[in-house]
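1. coordinates only, sequence not included:
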């Protein structure tokens, strides 16, 4: 086992339907397709690069919070649609998303995750195993599930919230894909059952929230449960060829913490990469959006 780790700062390279225009003063100005939004961004602690007048002129819809967890979307033009579609394409696969305005400021996609999507599709394409099995945990609206399926994987999508799994299913239809296995369940419980069944996967993706709840009220707190999850998950990996991605968006987590988690759970890890995801604003600044650890083994 090598203790050498490749530490990286990574930003998406293939987006055409997404652009971070500017960020600062705890907000971000971003384009999804033809729609430009202003949303809160707690990481943007520096001043905006563009003048406020330009933000006001450019945007179509702005999110205004009512509380720490919810708010309202204010449209400049009442005719602006609440739902619209965008696409993502890299050298290995192409997928589509239905976006929508939610009361908790999300729109159904985390654009920085395109970095991980590229790693997923590249890994699936490089495996010798036909139709490699990929497990996506805390899978949200399914970007990682879609790209894995589009690249040729037998894909299982697990999330505890039925509404977002339904949303992911819509994205599957939009992407002209089929046969993703949908599971509405607490991720840790699902993993433990898969261990008992003796199942193995060539790819596993984890993008856990800092806090969350399962469908039966199970409580998830990242720092309390992530070590148990990692110890269980690595036992599901095919020893011959595999990849694993751990992505965290928690202000208390660093890439070194992620490295320690992975090396503790999986001492035989090969080709480990850790680092930080960010979005490059057209106006010049970089917006940090979580840390990752990933590794793969190819026969």
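-> Nice, I can see it. Treat the numbers as computed from the prediction; the structure is a model and nothing was measured.
2. can we go C-alpha only for contacts and neighbour counts from here?
-> OK.
3. Can you get me a residue count around residue 75?
-> Applying other CA atoms under 10 Å, we find 16 residues neighbouring residue 75.
4. Contacts only, for the residue lying closest to it once chain neighbours are set aside.
-> Among residues not flanking residue 75 along the chain, residue 61 sits closest, at 4.4 Å (CA to CA, 6 or more residues apart in numbering). Residues counted as contacts of residue 61 (CA atoms under 8 Å, 6 or more residues apart in numbering) are 35, 36, 37, 38, 73, 74, 75, 76.
5. What strand or helix carries the fourth one?
-> Assigned by DSSP states H and E, residue 38 belongs to strand 35-40.
6. which residue sits closest to residue 231, ignoring its sequence neighbours?
-> residue 265 (4.8 Å).
7. any idea which helix or strand carries residue 149?
-> helix 143-151.
8. Downstream of that helix, the next helix or strand is which one?
-> Next along from helix 143-151, by DSSP H and E: strand 154-159.
9. Report the buried residues of that next one.
-> For strand 154-159, a neighbour-count test (16 or more other CA atoms under 10 Å) marks 154, 155, 156, 157, 158, 159 as buried.
10. helices or strands next to that strand in the packing?
-> Counting contacts by 3 or more CA pairs under 8 Å, 6 or more residues apart in numbering; DSSP states H and E, strand 154-159 is packed against strand 133-137, helix 143-151, strand 181-184.
11. Comparison target, given below:
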């Protein structure tokens, strides 16, 4: 697939924002008082801004952004529609929760809004991930590891941001740093499992795509014809070849995977462990992690091979 920068930014920005919102609300529910006094509402506000920026980027990706409202009309059948509905519902809930946090509100209303924020953030994350995981024509996306990775990476980037915010107030607790490191290790393991899965799964061929995996038997006893492409139907590039025919050399993919691992996981984990509660290493870890995840997300799209490529000359996807 041709990596679109607007969608890459959308998935990374909204994932980090949702992860940050969920972690702050969870901390408020499970371990109140562990974050600095003003950090929760300011962090939650940052999370909401990141989510909004990501959604705006996704709307601008449309050929006609004015038609974005139509995404709300297919809730029963479309993960994109579900994402739009739940994301829209999250904004007023999170906004009320932020107001309560900023004003020092407490009690059942704050706990209820915190719980609703966590649940809605998780639901939006899953809906976004399922937009890609539900696409059967793209083998690299149609796997259980796609939603697992998206949810974990969102929490990992959110944890890096939360650690940086808490460190800026001089109150990054050991438990917060351990939580962030744990999410980083879990995200790294899931990413490696995803790459292993798409590397080992059987590629789709033209014969499989048209339902003749075993070939087509002719009139003779030993005659078996194999499917092959006779003509691509065009003499120059088309929209399909431009959007779905992106080619990423194996050597470049390996290099970019290494960059994503080092920037997205290795250096942030190292800074979290070695830097302690100081804000400079925490900020460096967050910035480095976000950059690494942008590379990881670029690869997520660049390595995806749509089945339609089989009808334009590719032997397998």
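-> Arrived safely, thanks for sending. Because the structure is predicted, anything quoted here is derived from the model rather than measured.
12. Any idea what the TM-score comes out to?
-> Here the TM-score for the pair of chains, by TM-score structural alignment, normalised by the length of structure 1, is 0.26; 140 aligned residues with a CA RMSD of 7.0 Å.
13. Okay, strands next: where are they in the stretch 51-200 of structure 1?
-> With DSSP state E, counting those that start in this stretch, the ranges of strands along the stretch 51-200 of structure 1 come out as 61-65, 71-75, 83-89, 94-100, 133-137, 154-159, 181-184.
14. Pipe these into a markdown table and attach distance to residue 211 of structure 1 per row.
-> Listed next are those as a markdown table, based on distance: least, CA to CA, whole Å:
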| stretch | distance to residue 211 of structure 1 |
| --- | --- |
| strand 61-65 | 20 |
| strand 71-75 | 19 |
| strand 83-89 | 27 |
| strand 94-100 | 23 |
| strand 133-137 | 14 |
| strand 154-159 | 14 |
| strand 181-184 | 17 |
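15. now for those, which one comes closest to residue 246 of structure 1?
-> Closest to residue 246 of structure 1 of the strands of the stretch 51-200 of structure 1, according to CA to CA: strand 133-137, at 10.0 Å.
16. quick one, that closest one and strand 154-159 angle?
-> Relative orientation of strand 133-137 of structure 1 versus strand 154-159 (axes from the mean of the first three to the mean of the last three CA atoms, to 10 degrees): 10 degrees.
17. What is strand 133-137 of structure 1 packed up against?
-> Applying 3+ CA pairs under 8 Å, 6+ apart, we find strand 133-137 of structure 1 packed against helix 143-151, strand 154-159, strand 203-206.
18. can you list these in a markdown table and add distance to residue 226 of structure 1?
-> Shown next, in a markdown table, are those (distance: least, CA to CA, whole Å):
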| stretch | distance to residue 226 of structure 1 |
| --- | --- |
| helix 143-151 | 20 |
| strand 154-159 | 16 |
| strand 203-206 | 10 |
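19. For the residue nearest to residue 80 of structure 2 when sequence neighbours are not counted, what is the enclosing helix or strand?
-> In this structure, residue 80 of structure 2 finds its nearest non-sequential neighbour in residue 131, 5.9 Å apart by CA to CA, 6+ apart. Assigned by DSSP H and E, residue 131 of structure 2 belongs to helix 108-133.
20. What helices and strands are in contact with that helix?
-> If you count contacts as 3+ CA pairs under 8 Å, 6+ apart, helix 108-133 of structure 2 packs onto helix 5-30, helix 79-102, helix 145-168.
21. My read is that residue 10 of structure 2 contacts residue 59, right?
-> No: contact criterion CA atoms under 8 Å: residue 10 of structure 2 and residue 59 do not qualify, at 9.4 Å.
22. So the two - more neighbours on which side?
-> Neighbours were tallied for residue 10 of structure 2 and for residue 59 using other CA under 10 Å; the higher tally belongs to residue 10 (23 against 18).
23. The more buried one: what's its closest spatial neighbour, skipping adjacent residues?
-> Residue 10 of structure 2 sits nearest to residue 54 (CA to CA, 6+ apart), 3.9 Å away.
24. what's near enough to touch residue 74 of structure 1?
-> 61, 62, 63, 64.
25. one step back: next, the angle from the strand holding residue 38 of structure 1 to strand 71-75.
-> Using the same axes, to 10 degrees: strand 35-40 of structure 1 against strand 71-75 is 140 degrees.
26. Show me what strand 35-40 of structure 1 is packed up against.
-> The contact analysis (3+ CA pairs under 8 Å, 6+ apart) places strand 35-40 of structure 1 against strand 27-32, strand 61-65.
27. Let me know which of those strands is tucked in deepest.
-> strand 27-32 (a mean of 21; mean count of other CA atoms under 10 Å).
28. ok so, going back, compare the helices and strands packed on strand 133-137 of structure 1 and give me the one nearest residue 9 of structure 1.
-> Closest of these to residue 9 of structure 1 is strand 203-206, at 19.0 Å (criterion: CA to CA).
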